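Participant: I would like the atomic coordinates for the input below:
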Amino acid sequence: MNIGLTGGIATGKSTVSQMLVKRGAILIDADVVAREVMLPGHPVLKAVIAHFGQAMLLADGTLDRKKLGEHIFAHKEERKVLEGITHPAIRAEMRGRAAEYEAMYPERLIVSDIPLLYETGQGSSFEEVMVVYIPREMQLTRLMNRNGLSKEEATARISAQMDIEEKRKLADVVIDNSLGLEHTERQIDEFWLRKGLL
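Facilitator: This next block holds a predicted model:
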């Protein structure tokens, strides 16, 4: 079974993904794949440098993430260019891995962890989508505490994503992560049993 896992920033998606892995799921993490396609020698990094220039590389040939981040933050249209280069490659790599794992381990749960799953129109790519949910106010507090942000900065980051209430409505499975880890673990156990996973 192949599911998509998403949520909002600071909702506890990583916690839930680790709970699933602990029970035997195979995790494909979009953030990890996004870093891999930017490694020296990868065609995606070559395409990024071809557009944005050699100045985006550090002396050791790796991507200067800070400089690229500042550039696309200052030039909004350039973010679309970057996404146009990276997103198709990341999606293709994730789909390929999911198909490979499904063929090798047909009895295992394959989880694709994608922060912007709905925002990038991938909701229908999976048998089910699991959303990790906490109320927006709690999300704001957690993000401020976790990242040392002001209320304005945290609000801006949360507002850049689809509203968590919208994601909850779209989800096939909602994991409410607002009542403590034990409560979250119980929901994962219930999901696991309901799906008949070993």
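
Participant: Please count neighbours and contacts with C-alpha atoms only from this point.
Facilitator: Fine.

Participant: residue boundaries of the helices in the protein?
Facilitator: Using DSSP state H, the helices found in the chain span residues 13-22, 30-36, 43-52, 65-74, 76-104, 136-147, 151-159, 164-170, 181-194.

Participant: quick one: the first one to chain centroid distance?
Facilitator: So that's helix 13-22. Counting by Cα atoms, centre = their mean, to the nearest Å, helix 13-22 is centred 13 Å from the centre of its parent chain.

Participant: To check against the first, give me the structure of this:
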Amino acid sequence: MQLIAVTGGIASGKSAVAARLAEHGAVVVDADRIAREVVEPGTPALARIAAELGPEFVRPDGSLDRARLGAAVFAEPDKRHLLNAITHPAVARRSHELFAAAAAADPKAIVVYDVPLLVDTDRTAEFDLIVAVVADAEERVRRMVSLRGMSEDDARRRIAAQAGDDERVAAADIVIDANGTLDETRAQTDALWERLRRDS
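Facilitator: Modelled structure (predicted):
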């Protein structure tokens, strides 16, 4: 098994790269999806969020109020650090389970971990190859405002809350420049896939 991390900041194009690799046959493990899974109703992580951050972040139906929590943690670094201390270990445990399952199903699998917070969580040593997907901050703000309906202020706060591209590039073996068109990003991803196939 080859274990590849694809990382990038919010609206960088990271998920487009992971999706293209999946089209080629990679097994993609999505850290954002796992992060949602580990805070579903009844999970230990959600119970800790309610106990340590406040019950107001859990809706009456027992689900996490993501919008309210997101607004709070991006505005208050202390709350963000506490949330990360609760969720990151749970995400790491679940991701390792999925990596192991992929390897058991196919020992020659190319497994891609689609993970925004790789550098932030200091997990770089786990991977055979690290791919950083980068785009200029202004382009990322434009995407968040036009495609996701965020305010410009909210978009800039979210970018500022994550590691910078310089840190991601320093940790990366390969950098994909996603400032251009989707086709240009896919072409770089296709070249990456050919390299992975050669190395497998």
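
Participant: any chance of the helices of structure 1 in a markdown table, plus mean neighbour count and distance to residue 121 of structure 1?
Facilitator: Shown next, in a markdown table, are the helices of structure 1 (neighbours: other Cα atoms under 10 Å; distance: least, Cα to Cα, whole Å):
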| stretch | mean neighbour count | distance to residue 121 of structure 1 |
| --- | --- | --- |
| helix 13-22 | 17 | 19 |
| helix 30-36 | 15 | 14 |
| helix 43-52 | 16 | 21 |
| helix 65-74 | 13 | 22 |
| helix 76-104 | 15 | 11 |
| helix 136-147 | 16 | 22 |
| helix 151-159 | 15 | 18 |
| helix 164-170 | 16 | 12 |
| helix 181-194 | 14 | 24 |
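
Participant: what would the ones you listed look like in CSV with distance to residue 1 of structure 1?
Facilitator: As requested, the helices of structure 1 are exported to CSV (distance: least, Cα to Cα, whole Å):
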stretch, distance to residue 1 of structure 1
helix 13-22, 13
helix 30-36, 18
helix 43-52, 29
helix 65-74, 35
helix 76-104, 7
helix 136-147, 29
helix 151-159, 30
helix 164-170, 19
helix 181-194, 11
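
Participant: And those helices: which comes nearest residue 129 of structure 1?
Facilitator: helix 164-170 (8.4 Å; Cα to Cα).

Participant: Residue most distant from the centroid, structure 2?
Facilitator: Distance from the centre of structure 2 peaks at residue 60, with 28.3 Å (Cα atoms, centre = their mean).

Participant: my guess is residue 130 of structure 2 contacts residue 170, does it?
Facilitator: No. Using Cα atoms under 8 Å, residue 130 of structure 2 is not in contact with residue 170, being 10.2 Å away.

Participant: returning to what we had before: how near is the residue farthest from the centre of structure 2 to residue 69 of structure 2?
Facilitator: 15 Å (Cα to Cα, to the nearest Å).
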